[in-house]
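Colleague: output the structure for:
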Amino acid sequence: MSWFTSSVGSGTHTSVVLFIGDFKMNSSTYSLAEIQQRIDEVNRFLSVTLGIANAHTVEFYTHDVWKRFMAVSPEEVLSAVISDLDQQMEPKLNETENSRIMFGFCIDSKQLVDIHKLLLAAKTHSLSGLGVCMSRDELLKDLRGNTSQSAETGAELEADEFMNSKKSHEVQCMSEVVACLAQHCGVKQVIDVGSGKGYLSSFLSLQYGLQVFGIDSSSTNTHGAQERNRKLKKFSRAYQKHTKATRSRTEAAHSRQEEKVKIKPEPNEDKDALCDRLAGSGSQEEEKVSISSLHINPAVETQSELISETGEPFFSVLSADVMDSSPPRVPPSQLSSEEKERRKRENLERKAQSRKDGTSGVFSPLTSFVTAQTELRELISELKDAVVVGLHTCGDLAPSTLKMFVDKPELAAVCGVGCCYHLLSEEFDPSGHECSQTACGFPLSQYLRRQSCFCGRNARMSACLALERVSLGQGIQMESLFFRAVLHVLLRDHYSSYKSEKRVGNVYSKTKSFVDYVRRALRRLELDDSKLSDGEIQSYQDAYRARMEEMHAFNMLKVTLAPCIEGLILLDRLCYLKEQDGVSSALVQLFNPLLSPRCYALIGLKSLANATS
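Modeller: Predicted structure coming up:
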């Protein structure tokens, strides 16, 4: 296991033209060597700073984390971080001022002595600072070439009619990219891995006329996606009626305006007669409009129909904010033979029902645990060449999707946005929980695997923090973290023999005070809470309240390091794609990070020769 400690040059940015069939990626991009160089730069920075991200909040006071890492005051850190977030200055890193200080840390003491240098270095080593990402507009322009045509569309749908603003933004941004990839590759099929509730799958099938296979490990999600898609089809038909009626009214209004211009008095016709004739013409048109208006509001029409069927309003049924209670993903090896058979039977019945309903070739939700080794043709009998996609695929599913794309000739392109970095498995975990090389999600590239690169779960957890949201005042819930850290001190002092594997869990949201929190937590841990009085418990909060700023400042530093850790994970995936022969790849910012913090997509396209081999 190793982290880089040697200095790496900044390198030169070059413009590369990549040919995929008739596709030219004209935007500036980076070669494999340059991506590896950027990885080295981030690695060098994290070799100095990763300890902060890996420090466990629970042990903040018991291990005196602040004194271990900091030679500055919490007030100084908070002031600098808040000022830095407000200014959003361009990074200009200079490490030559003091040879004994690296990225703001003293080489001898390993403590932070210059917060401003650290913040500047964090910006420099984030994805935005490294400048390795394409924009969504650049990607679409490159896919479409010199033509201005967009992907072919089916029924015109507005995603925000049936999704919350975050999901609507994600689905609309990603679906257009996926549709352009499919159109460029000349394919009509899409495989949506980890499809969840089926929002992206349904939108791709209804809006762009693609045949989408949505695969999710949860049968609850699969059944829900199938039912939701059925309702969306009704909504789509009603929406088309609405669009047609609106277009008819617009055309009629133009015709009526032209008619007014054309109508002139007959030789012996007075003004009153002319007005009567015009009024008569208008009243007939009003009658037509009133008849058409019976179908103007498809949401109301469809909603009434659905209430009668399900007892729930249409929009509440489709709400993306509702948390489903789906079971965790279970690998196929852990499934019983009965469960395997049940899933196979359900998938076959679902396909048969789709054919019976005349809806095959639109959206087919399937239940299966997907890995890089999954045989797609066994799962999808009618599979042809396809684009594989994943919107916020959790943990190892994101790198597995990239492996699947590389290994399977029927997959012509990939568009994947990962999330939940804390659920990634690491091949070189020093704790001894190493996974097999084929199953691990990090590192993915040969370049980092040769270096036995390791991040750590707490660091990967930190990578999930949203810097952009924190910069707008949507800060971290500090009190719950503070309560948990002080509880750990109390456990050390009064329950030293406690070695249980039980977790406290989400106790904070149900409590009214620190005393209530501690008593609930002790009961959850199956410990005797009667040995401590309320006063004794309260004394712990009082003793550490003055040090709460330390925890606040330390967690703000974790937030500033988050984009760098996320950057290493995503650069590893980009490096993996660039290591493949005949594959063009790019890292693209698809979403607005304020709406969707996990906003980066890995895009891959196989050359025609590679795709058909």
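Colleague: from here on, just use CA atoms for contacts and neighbour counts.
Modeller: OK.
Colleague: and the next helix or strand past the host helix or strand of residue 536?
Modeller: Per DSSP states H and E: residue 536 is located in helix 534-544. Using DSSP H and E, the helix or strand that directly follows helix 534-544 along the chain is helix 548-578.
Colleague: about what we covered before: does anything pack onto the helix holding residue 536? Which helices or strands?
Modeller: Helices and strands touching helix 534-544, by 3 or more CA pairs under 8 Å, 6 or more residues apart in numbering; DSSP states H and E, are helix 478-494, helix 514-524.
Colleague: wait, which of those is closest to residue 579?
Modeller: helix 478-494 (41.4 Å; CA to CA).
Colleague: biggest helix in this structure, by residue count?
Modeller: Counting by DSSP state H, the longest helix found in the chain is helix 219-262.
Colleague: could you say what helices and strands the next helix or strand after that one packs with?
Modeller: Sequence order places helix 271-292 as the next helix or strand after helix 219-262, per DSSP H and E. In this structure, helix 271-292 makes packing contacts with helix 219-262, judged by 3+ CA pairs under 8 Å, 6+ apart.
Colleague: what angle separates the helix it packs on from helix 271-292?
Modeller: 170 degrees (axes from the mean of the first three to the mean of the last three CA atoms, to 10 degrees).
Colleague: how far does helix 219-262 sit from the chain's center?
Modeller: 30 Å (CA atoms, centre = their mean, to the nearest Å).
Colleague: any figure for the gap between residue 207 and residue 415?
Modeller: 18 Å (CA to CA, to the nearest Å).
Colleague: likewise residue 534?
Modeller: Taken as CA to CA, the span from residue 534 to residue 415 is 55 Å.
Colleague: okay, the helices and strands packed on helix 534-544 in JSON lines with distance to residue 502 and mean neighbour count next?
Modeller: Below are these laid out as JSON lines (distance: least, CA to CA, whole Å; neighbours: other CA atoms under 10 Å):
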{"stretch": "helix 478-494", "distance to residue 502": "13", "mean neighbour count": "18"}
{"stretch": "helix 514-524", "distance to residue 502": "8", "mean neighbour count": "19"}
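Colleague: one more to put side by side:
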Amino acid sequence: MMQESHFENSSMQTAMRLRNQINTLITFLTPLLPLANCHMVEMFTLNHWEKLVPKPLKDTLEDMQLNDCIEKFWNCASNSECSDASEFAVWIKNAQSHYVSINNDYCLNLEQLQNRFAKWGGQMKPEILITEFMSSKKSYELQVQTMSHLVASLHNSTHSTCCVEAGGGRGHLPVALTLGYGIPSLTIDCADKTIEAAAVRIKIIQKQWHAIAKRVENGIQGRINDSINKNLHRFASAYITRDTDLASIVREKFPEQTDIRVLLTGLHTCGNLGPDSLRIFAAQPAVKAVFNVPCCYHLLTEEVDAAMFDVFERDFGSGHKMDEGFPMSQYLKGYNLGRNARMLAAQSIDRVVYQKQLPDRSLLYRAILQVIIRQHLPNFTIPEGKLKRLSTKCHGFRDYFKMADSALNLGLYDNLSESYLADIVAQMDVQWKQTVLFYLLRLCLAQVVEGVILLDRLLFLFENGFKDVFLVKLFDPVLSPRCHSIVAVR
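Modeller: The predicted model follows:
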């Protein structure tokens, strides 16, 4: 009884600490939400630079050359020991101080997660590297390699009988789980055509498995000679909501299983699929654990944009009751981030800093085009996606304007005076500086917004009585911007 009381007190303390951190994040973020929620297209029409950048910071940046500002950003954003005390450096460091970090309480690194598995009585499994038939992106190959052996280890720790992948699409993760570890796995996806294509693809992989798969232990790759069971990976077509009965689907697809104990996983669960996976775990006793990597925060639904539907809801979700994707916790009920802020949360400051990647100049061109249209055709609305990839075909703003004018049938390019266009071009150096710096300032908030979303999900699980709940930093954020996962055990 004393030990149980200790665990309850420890869990309450962790939940309280989590609430305190969420408070710190939203206290910092809330006044800056107009900046996070603005649209770069309206950079000049709505005068973002003057209205949304704090005046001391704006004055400092205006007194500096653009190249000096950029170098300062790279240095301060990549160096935790940066001693620069300028307004710009303080902005960067203040934002970074609100990023989620490893704390060994509810946010773990990989080694700490593995220690948890051992504590729960599980055995760590070796990694499986599939060298072909994966995505063309090396990052995704590494993600599957990293996550599959951790999911297999959690499966062992929780004595699960089946791994269910939510929104698995092509079934990359279960391929490693079934062929590499012999774990019965079920991929559930809402698109029948995707499932059909995945089933064909997996049969090809099964035939070539021993040629394309390697077992990785202590950094050393070795051949896999174990025989494989080709009937362990199965598919089901369903649109997943909080009410989806996973045990019934598993029982239908695996009739040989009598004791259903599900490990629910998902690598890059888009939009509301991530929150609904956690709701399923909380509500259905047959789901013994969840291992979820979220993605596509802009596709979450909030109260402020409840009328907006993502592509999955539009195409597959008709007739299903939709829960809000954010917030999940009772503690944050009534708090809203906004769609543009959630879209910002999907951007990677780590990758931008590592690659020293400035925004494409088309961002400036598009914002200037918006000014021209507002001045001369104030009632005209640009159809979504109409100018997509236009910048790859043009050389300079005039070329961009001419192509956009033709694509949108504006009738402006040939009717505007040369002096008008010359004045626009003359201002572009100043406007480019503002665009670049505004982009970088705003980017600093991305991980703060993401932190609120992730910690809200953790708190939801604590509010529902779970104690073994963790945020785990799985991947290199340069390779995989969505580098955190949520791991919880019933």
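Colleague: hmm, back to that, more neighbours: residue 207 and residue 415 of structure 1, which one.
Modeller: Neighbour count, other CA atoms under 10 Å: between residue 207 of structure 1 and residue 415, residue 415 has more, with 27 against 23.
Colleague: now do the helices in the stretch 101-250 of structure 2.
Modeller: 110-119, 138-157, 172-175, 181, 192-212, 246-253 (DSSP state H, counting those that start in this stretch).
Colleague: give me the mean deviation of the third one from structure 1.
Modeller: Okay, so that is helix 172-175 of structure 2. Superposed on structure 1, helix 172-175 of structure 2 shows a mean distance to its aligned partners of 1.0 Å (mean CA distance after the TM-score superposition for structure 1).
Colleague: how far away from the center of its chain is the very next helix or strand once past that helix?
Modeller: As assigned by DSSP H and E, the chain's next helix or strand after helix 172-175 of structure 2 is helix 181. How far helix 181 of structure 2 lies from its chain's middle: 27 Å, per CA atoms, centre = their mean.
Colleague: mean shift of helix 181 of structure 2 relative to structure 1?
Modeller: Averaged out, helix 181 of structure 2 is 1.0 Å away (mean CA distance after the TM-score superposition for structure 1).
Colleague: tell me the residues of structure 1 aligned with that helix.
Modeller: The aligned range for helix 181 of structure 2 in structure 1 is 208, by TM-score structural alignment.
Colleague: tell me how far the aligned residue in structure 2 for residue 553 of structure 1 lies from residue 425 of structure 2.
Modeller: The equivalent of residue 553 of structure 1 in structure 2 is residue 437 (alignment by TM-score structural alignment). For residue 437 of structure 2, the distance to residue 425 of structure 2 (CA to CA) stands at 19 Å.
Colleague: the more surrounded of those two?
Modeller: residue 437 (23 against 15).
Colleague: against residue 97 of structure 2, how distant is the more buried one?
Modeller: 20 Å.
Colleague: number of nearby residues for the alignment partner in structure 2 of residue 366 of structure 1?
Modeller: Counting by TM-score structural alignment, residue 366 of structure 1 corresponds to residue 236 in structure 2. Neighbour count for residue 236 of structure 2, taken as other CA under 10 Å: 17.
Colleague: how about the closest residue to residue 236 of structure 2 other than its chain neighbours, what does it touch?
Modeller: In this structure, residue 236 of structure 2 finds its nearest non-sequential neighbour in residue 188, 4.8 Å apart by CA to CA, 6 or more residues apart in numbering. The contact partners of residue 188 of structure 2, by CA atoms under 8 Å, 6 or more residues apart in numbering, come to 164, 165, 166, 167, 168, 169, 235, 236, 237, 238.
Colleague: same thing with residue 273 of structure 2?
Modeller: So residue 273 of structure 2 contacts 166, 167, 240, 241 (CA under 8 Å, 6+ apart).
Colleague: quick revisit: and residue 343 of structure 2, which of the helices of the stretch 101-250 of structure 2 is closest to it?
Modeller: Closest among the helices of the stretch 101-250 of structure 2, using CA to CA: helix 138-157, at 21.0 Å.
Colleague: and the angle for the closest one with helix 110-119?
Modeller: Using the same axes, to 10 degrees, helix 138-157 of structure 2 lies at 20 degrees relative to helix 110-119.
Colleague: so where is helix 138-157 of structure 2 in structure 1?
Modeller: By TM-score structural alignment, helix 138-157 of structure 2 lines up with residues 165-184 in structure 1.
Colleague: give me the mean deviation of the matching stretch from structure 2.
Modeller: Stretch 165-184 of structure 1 differs from its equivalent in structure 2 by a mean of 1.0 Å after superposition (mean CA distance after the TM-score superposition for structure 1).
Colleague: in that stretch, what's buried?
Modeller: Using 16 or more other CA atoms under 10 Å as the test for burial, stretch 165-184 of structure 1 gives 166-172, 174-184.
Colleague: for stretch 340-360 of structure 1, same thing?
Modeller: So, applying 16+ other CA under 10 Å, buried residues of stretch 340-360 of structure 1: 343, 344, 346, 347, 350, 351, 354, 360.
Colleague: ok, so of those residues, who is nearest residue 261 of structure 1?
Modeller: Closest to residue 261 of structure 1, out of all of these and judged by CA to CA, is residue 360, at 50.7 Å.
Colleague: give me every residue that touches the residue nearest the centre of structure 2.
Modeller: The centroid of structure 2 falls nearest to residue 295 when counting by CA atoms, centre = their mean (3.2 Å). Residue 295 of structure 2 makes contact with 268, 269, 270, 271, 274, 346, 482 under the criterion CA under 8 Å, 6+ apart.
Colleague: adding secondary structure, write those out as CSV.
Modeller: Formatted as CSV, those follow (DSSP: H, G, I helix; E, B strand; the rest coil):
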residue, secondary structure
268, strand
269, strand
270, strand
271, coil
274, helix
346, coil
482, coil
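Colleague: among these, who's most crowded?
Modeller: That'd be residue 274 among the contacts of residue 295 of structure 2, by other CA under 10 Å, with 27 neighbours.
Colleague: fine by me, thanks again.
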